[in-house]
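*Asks:* please find the sequence and the predicted model below.
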Amino acid sequence: MSIQVTQLVKTYGRQQALKGISFEVQPGRILGFLGPNGAGKSTTMKILAGSLPPTSGQALICGVDIRLNSLDARRHTGYLPENNPLYHEMYVQEALSFVAGLHGIADKTNRIAEVIELTGLTAEQHKKIGQLSKGYRQRVGIAQAILHNPEVLILDEPTSGLDPNQLQEIRQVIKLLGREKTVLLSTHIMQEVEAICDDVIIINQGEIIAGFPMAELNARYPDTDLETLFIRLTHAN
């Protein structure tokens, strides 16, 4: 199993952000991780990425416990946070070279060239990141996340704030990556989930309230589209 979460809890003082959630993501699947603001999505993704410790419970990335061996788990993980932190004064190639050095990638010149082509950055690779549109900055963030060729990719709202053309382009990149990697994708755009995700989990108030393969949506919830289901479930909890 690429991602395995068991009874995961996260508390901030008296506030319980995650209330013992459990789920699995199989290799080569794209999972849409859905929920209203404050539901616990970003907290879960930060824990899985190794940037936030859980209060209790277990999370495995490719069989590696992130609490017991965070560094090894992160070697299997690529992470694009919601705010996509980038060095705006760096050129695209320069930034990717820096990140490749952090990962200790041996043949970084060839690997950077592969990632630039894969993420559609060829025409922009000699520009400063600060000169790029938001869509291309998101591509740089994805490029940084996949440089070390991780098995698991965690993307926290990668298409937020993009125009329709940029949305379509980033979706195609994610769909392409999903052919070889396990992808955990957080988004508020239901059409995006319907277009590219294999599975769906809905979380609300720190608890998972639904989870199913997208192919079973109509069988489980007849005459209900994903957006209607999301509103109904999250309003009911």
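*Replies:* It's in.
*Asks:* from here on, contacts and neighbour counts on C-alpha atoms
*Replies:* Noted.
*Asks:* three-state assignment of the residue nearest the centre of the chain?
*Replies:* Centroid-nearest residue in the chain, with Cα atoms, centre = their mean: L155, separated by 1.9 Å. At L155 the chain is in strand, as set by DSSP: H, G, I helix; E, B strand; the rest coil.
*Asks:* okay, now the one to match up with it:
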Amino acid sequence: MIQVEHLTKCYGDVTAVDDLSFEIEGGHVYGFLGPNGAGKSTTMNIMTGCLSATKGSVKIDGFDIFEEPAQAKKRIGYLPEQPPLYMNETPAEYLRFVGEAKGLKGKELHSQIDSVIGRTGLDHVRNRRISALSKGYKQRVGIAQALLGDPKVIILDEPTVGLDPLQIIEIRDLIKDLGREHTVIFSSHILSEVQTICEKILIIARGKLIAFDEPENLEKRLLSPGEITLVAEADARETEELLSGMEHITEQTIEEKEIGRTAATLHSDCEDIYEVSKALFKRFSAAGKPLLEMNVKKADLEEIFIELTESTQTEDIKTEESEAGEEEMA
């Protein structure tokens, strides 16, 4: 559905997007993550034809966004970070204007306006001035205009920014619903939101693509060894003996909490951390030493995000220092 190849955008000596290449299939919800200044909005603006590229190509359903912009843009619905709303108009009036700009006319225009108003939950505010609507409803109007023309691809830049928790849940449910009929790409700073909604995640840092995978695959790739914490009805010596010789335990910390009870933190190199926890349960149970607590640390998207972006930043700094050193020697 979308092919991005060697996409680069430079502003003078600053490279905002650095040789990005990825392919997005149809019928999925994709999350676009990156720290502030990573190049997310720049990439989205290029993908939608709102910004030129220094080099590289973007194809939407086979049409090049730079060489065949009219055909490519017909297949895209876009909500920028700041929705382009006319505050003195009502949602119905504004959507009529956008629909006409997209080439819709007559019955088709009326039908699509009614459809997007219904899908985005704007029925009871369709004739109120946009300036009088809450932030959440303004976002809904912005999403509604992106849906006009029935585009195959919906691109949403920070669609939940500035919303209250209830509004965030409502927009999140709307995005899930859109993903059933469209390919949806949205950027967000709310990592749990991306993990909940998205089937695949793109992470960029300093203009570079550093990860593109399903959330569970990112977890397996980055958060090993796994961690298990437990509290056993056993003293420190007994706990140490029971843990002795266990496979896949690479590191352990044992602390006696009170007489007859011990806490332990274990790290494992096993891909399936639950197999290790099951073996622990069986071993302590067979010895007559009950496990009072046991927690398995599952991968967290926030940790993945921090690990990837920090490691990329460190590598770039080392590269810059190395290049600076070579220049000084020269």
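*Replies:* Cool, the structure landed. The model shown is predicted, which means the values in this text are computed figures rather than measured ones.
*Asks:* quick check: TM-score for this pair?
*Replies:* Put the two chains on top of each other and the TM-score (TM-score structural alignment, normalised by the length of structure 1) is 0.97; 236 aligned residues with a Cα RMSD of 1.0 Å.
*Asks:* thinking again about what came up before, pretty sure the residue nearest to the centre of structure 1 sits against S186.
*Replies:* Yes: contact criterion Cα atoms under 8 Å: L155 of structure 1 and S186 qualify, at 6.3 Å.
*Asks:* re the thing from before, and the gap between the residue nearest to the centre of structure 1 and S42 of structure 1?
*Replies:* Here the criterion is Cα to Cα, to the nearest Å. By it, L155 of structure 1 lies 10 Å from S42 of structure 1.
*Asks:* which neighbours do these two share?
*Replies:* In the contact map built from Cα atoms under 8 Å, 6 or more residues apart in numbering, the residues linked to both L155 of structure 1 and S42 are E82.
*Asks:* now do the contacts for K55 of structure 2.
*Replies:* So K55 of structure 2 contacts H6, L7, T8, K9 (Cα under 8 Å, 6+ apart).
*Asks:* and D123 of structure 2, by the same measure?
*Replies:* I117.
*Asks:* now which residue in structure 1 aligns to it?
*Replies:* Using TM-score structural alignment, the partner of D123 of structure 2 in structure 1 is T122.
*Asks:* distance of I273 of structure 2 relative to A299 of structure 2?
*Replies:* 11 Å.
*Asks:* and what of D316 of structure 2?
*Replies:* On the measure of Cα to Cα, D316 of structure 2 and A299 of structure 2 end up 26 Å apart.
*Asks:* tell me which of those two has more neighbours.
*Replies:* The residue with more neighbours, out of D316 of structure 2 and A299, is A299; 19 against 13, by other Cα atoms under 10 Å.
*Asks:* now the more buried one: closest residue in space, sequence neighbours ignored.
*Replies:* Closest residue in space to A299 of structure 2, ignoring its immediate chain neighbours: E219 at 5.2 Å, by Cα to Cα, 6 or more residues apart in numbering.
*Asks:* just the strands in structure 2 please.
*Replies:* Remark: strands assigned in structure 2 by DSSP state E are 2-11, 14-24, 29-33, 55-60, 63-64, 76-79, 153-157, 183-187, 200-205, 208-213, 226-232, 249-258, 261-268, 291-297.
*Asks:* any chance of those in JSON lines, plus distance to I306 of structure 2?
*Replies:* Formatted as JSON lines, those follow (distance: least, Cα to Cα, whole Å):
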{"stretch": "strand 2-11", "distance to I306 of structure 2": "24"}
{"stretch": "strand 14-24", "distance to I306 of structure 2": "20"}
{"stretch": "strand 29-33", "distance to I306 of structure 2": "11"}
{"stretch": "strand 55-60", "distance to I306 of structure 2": "28"}
{"stretch": "strand 63-64", "distance to I306 of structure 2": "34"}
{"stretch": "strand 76-79", "distance to I306 of structure 2": "27"}
{"stretch": "strand 153-157", "distance to I306 of structure 2": "21"}
{"stretch": "strand 183-187", "distance to I306 of structure 2": "16"}
{"stretch": "strand 200-205", "distance to I306 of structure 2": "10"}
{"stretch": "strand 208-213", "distance to I306 of structure 2": "12"}
{"stretch": "strand 226-232", "distance to I306 of structure 2": "17"}
{"stretch": "strand 249-258", "distance to I306 of structure 2": "23"}
{"stretch": "strand 261-268", "distance to I306 of structure 2": "20"}
{"stretch": "strand 291-297", "distance to I306 of structure 2": "17"}
